[in-house]
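# With the input below, show me the fold.
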Amino acid sequence: MDDPQLTAQLGVVAVRGPSSARYPERMLPPSDVLALLRARRSSLPPALVRVTDYVLEHPSAVVDMSTSQLAHAAQASEAAVSRLCERVGLPGYPALKSGLAVSLSRVADRPSVNVATIDENADPRAIIDVVARSHRDAILLTAEGLDPDEISAVCEILRETRTAIVYALASSAPVAEDLATKLVMAGVSATATSDRHLAAALLARYPGRCGLLIISTTGYTQDSVSLAEVGRSQGTPVIAVTSDPESRLARAATHVLRTSAYEAGLRSGGTSDRMAQLLVVDVLVTVLRTADHQAEVAAMHRMDEAVSPWKLPRPGPSASPGTPSDRE
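Reported below is the predicted structural model:
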């Protein structure tokens, strides 16, 4: 942060009460309040969406508004304004206004990342910039919203059970495959599937002796929620990778790893969500493998040697001494 006073305002927020596990302490990246609101909008109830939309449409005006003025302008209650700050991970309304001021002061230095504003026949260079920045924001916002305690708890489950079922549908399915592959490489017997019946059969095969990881952007897919409930009923730890900490999936899970990404308009179903999910995958597996660093390094060397007969030598200066290049 450039401003120590602003750092104190935007700094660490600890949300108390029964839902505190869903809203962990976090640090908000500077100048990302507008991106944060866009990323979290789809997971908010209607009253909070009205406040969010007003803030996104009139950020300059909101900087000078009181809580009651914003509530009146957005046709919502003052409680809704406070609730919005809590849901997006801000310590209060002053932090929201301070964050907006930072965003607005820097908006001239970069184009908007609102992918919904991509117009017909938009310039390809502008689209490249907007899409790249939406991916960047997805990574930054997901990183700041991840709860280290939840990551540690999930890793402990995987270390103890050494068995995992990874379930995802549609565009999240490739992320499930990636996670399962990485878990196998880390010594965890993992199966990725989009088949609810297979997942349920595996849960019955390992009741309470595996981890069930469900990846769902919205957290409201019926199959995902039903499977989570089955897992919980059998005593299986259920880990949800999702964007909404109050979704049905999150409420059915024992642990929640939250993602944040903005997809709308022509980008609906785009890759920002996948970028956010893949960040969670890499963080989770990396933390898992750090438990016994020396053993993991040795295992990686053995695996590298195992596949070395199928690797072609690299030509040019990067080739190791004494290794013939394929141009010789």
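
# hey, let's count contacts and neighbours off CA atoms from now on
Noted.

# Looks to me like Glu120 is in a strand.
No - counting by DSSP: H, G, I helix; E, B strand; the rest coil, Glu120 is not found in a strand; it is coil.

# what residues are up against the residue nearest to Thr221 when sequence neighbours are not counted?
Distances taken as C-alpha to C-alpha, 6 or more residues apart in numbering place Leu249 nearest to Thr221, at 8.0 Å, with adjacent residues excluded. If a contact means C-alpha atoms under 8 Å, 6 or more residues apart in numbering, then Leu249 has 219-221, 224-225, 228, 240 as its contacts.

# With Ala250 instead?
Ala250 makes contacts with 219, 240, 242, 244, 256, as judged by C-alpha under 8 Å, 6+ apart.

# Quickly note the distance from His135 to Gly231.
33 Å (C-alpha to C-alpha, to the nearest Å).

# who's more crowded, those two?
Looking at His135 and Gly231 with other C-alpha atoms under 10 Å, you find the greater number of neighbours at Gly231, namely 24 against 21.

# Let's compare: structure for the following, please.
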Amino acid sequence: MNGGLVRLREILDDLTPSERKVAEYIISYPHSILDMSVAQLSAESGGSQAAIIRLCKSMGVKGYPELKLKVAGDLNQNEERYEYREIRPGDSMEQIIQTVSANNIQSIRDTVTILDPKTVDLAVEALSQASRIFFYGLGASHLIAQDAHHKFLRINKTSHSFTDPHLELTSAVMLNPGDVAVGISYSGETAHVIECLKEARACGAKTISITKYGNNAVSAQADYPLYTSSTENEIRSGAMSSRMTQLNVIDILYLGVASREYDQSVRYLKKSREIIKRLTGR
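Next up is the predicted model:
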């Protein structure tokens, strides 16, 4: 059980001042809190005891003991945490290669610590049983939706993604109870994606979200909210690391479904590969 420090870093900007005091103390002195009571942490951090309880809720943990367990799990990994770095003026090509690659690798590692296997399993089950799958996303997240559409189509799962936001909304109000809608938005606040999932739920379809960790409007509309980690800012705000983590989650869902239907998935993949090879010679 780990991921406590990752969760705290992800939600830091969304916390109240009192909660933030506690979170920043835990991030700065993670070893110290393992033997602290709520009262002791309150005194040391300057945050109230009520703020500690609220912080646990914001993190998605059941209480302070679970928070400490997750932090302890992070510390027991015995590996130095890589800190995200920005590209700076005058960086050499070698530095750019190393920085971009290391940022992406760390984003995926952090995402692994906050993905809930039970929720992922339920999402895979929903996708496996779906009559149709609709992937919704705008901007960079639309590229993820297209990738997902392509992957699931190759294992004969009827799926759709749209470049036109109006078509996204139109399709969302036409869904049926046997369908699944997947909303993709790093911020979790993309208006069109929120509305698509809201309408999909109203139609009785199951909904899955892929967003950054924490409370947000997109995940609030999801039956199965899935979270990624990627601290985007400055140059990386161009959806770089977050794109990699979203693609990673899509791959997990895709392979989860393919694994459950292994024989027929392999058969469909061979058929699609053969027709493409026949036409392209590759």
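
# TM-score of the superposed pair?
Superposed pair, TM-score by TM-score structural alignment, normalised by the length of the second structure: 0.81. Supporting alignment: 278 aligned residues with a C-alpha RMSD of 3.2 Å.

# what about the helices in the stretch 51-200 of the first structure?
59-62, 67-73, 78-88, 93-106, 124-145, 148-161, 173-185, 196-205 (DSSP state H, counting those that start in this stretch).

# and the aligned residue in the first structure for Leu255 of the second structure, how many neighbours?
Under the alignment (TM-score structural alignment), Leu255 of the second structure pairs with Thr286 of the first structure. Neighbour count of Thr286 of the first structure, defined by other C-alpha under 10 Å: 15.

# How far off centre is the helix or strand encompassing Thr286 of the first structure?
With the criterion set as DSSP states H and E, the secondary-structure element containing Thr286 of the first structure is helix 272-289. The chain centroid and the centroid of helix 272-289 of the first structure are separated by 8 Å, computed with C-alpha atoms, centre = their mean, to the nearest Å.

# What residues does Gly235 of the first structure make contact with?
Applying C-alpha under 8 Å, 6+ apart, one finds that Gly235 of the first structure lies in contact with 207-208.

# Now do the same for it: its match in the second structure.
Under the alignment (TM-score structural alignment), Gly235 of the first structure maps onto Gly204 of the second structure.

# ok, now Ile139 of the first structure?
Looking across to the second structure (by TM-score structural alignment), Ile139 of the first structure lines up with Ile108.

# And the equivalent of Ser265 of the second structure over in the first structure, how far from Val285 of the first structure?
Counting by TM-score structural alignment, Ser265 of the second structure corresponds to Glu296 in the first structure. Plainly put, Glu296 of the first structure is 12 Å away from Val285 of the first structure if you go by C-alpha to C-alpha.

# any common contacting residues for these two?
The contact sets of Glu296 of the first structure and Val285 overlap at Ala186 (C-alpha under 8 Å, 6+ apart).

# would a markdown table of the helices of the stretch 51-200 of the first structure with distance to Ile118 of the first structure be doable?
Formatted as a markdown table, the helices of the stretch 51-200 of the first structure follow (distance: least, C-alpha to C-alpha, whole Å):
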| stretch | distance to Ile118 of the first structure |
| --- | --- |
| helix 59-62 | 20 |
| helix 67-73 | 27 |
| helix 78-88 | 25 |
| helix 93-106 | 20 |
| helix 124-145 | 7 |
| helix 148-161 | 36 |
| helix 173-185 | 27 |
| helix 196-205 | 37 |
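
# circling back: in a strand, that's where the match of Gly235 of the first structure is, yeah?
No - using three-state DSSP, the assignment for Gly204 of the second structure is coil, not a strand.

# separation between it and His149 of the second structure?
Going from Gly204 of the second structure to His149 of the second structure by C-alpha to C-alpha gives 21 Å.

# circling back to that earlier point, tell me the buried residues in the helix holding Thr286 of the first structure?
272-281, 284-285, 288-289 (16 or more other C-alpha atoms under 10 Å).
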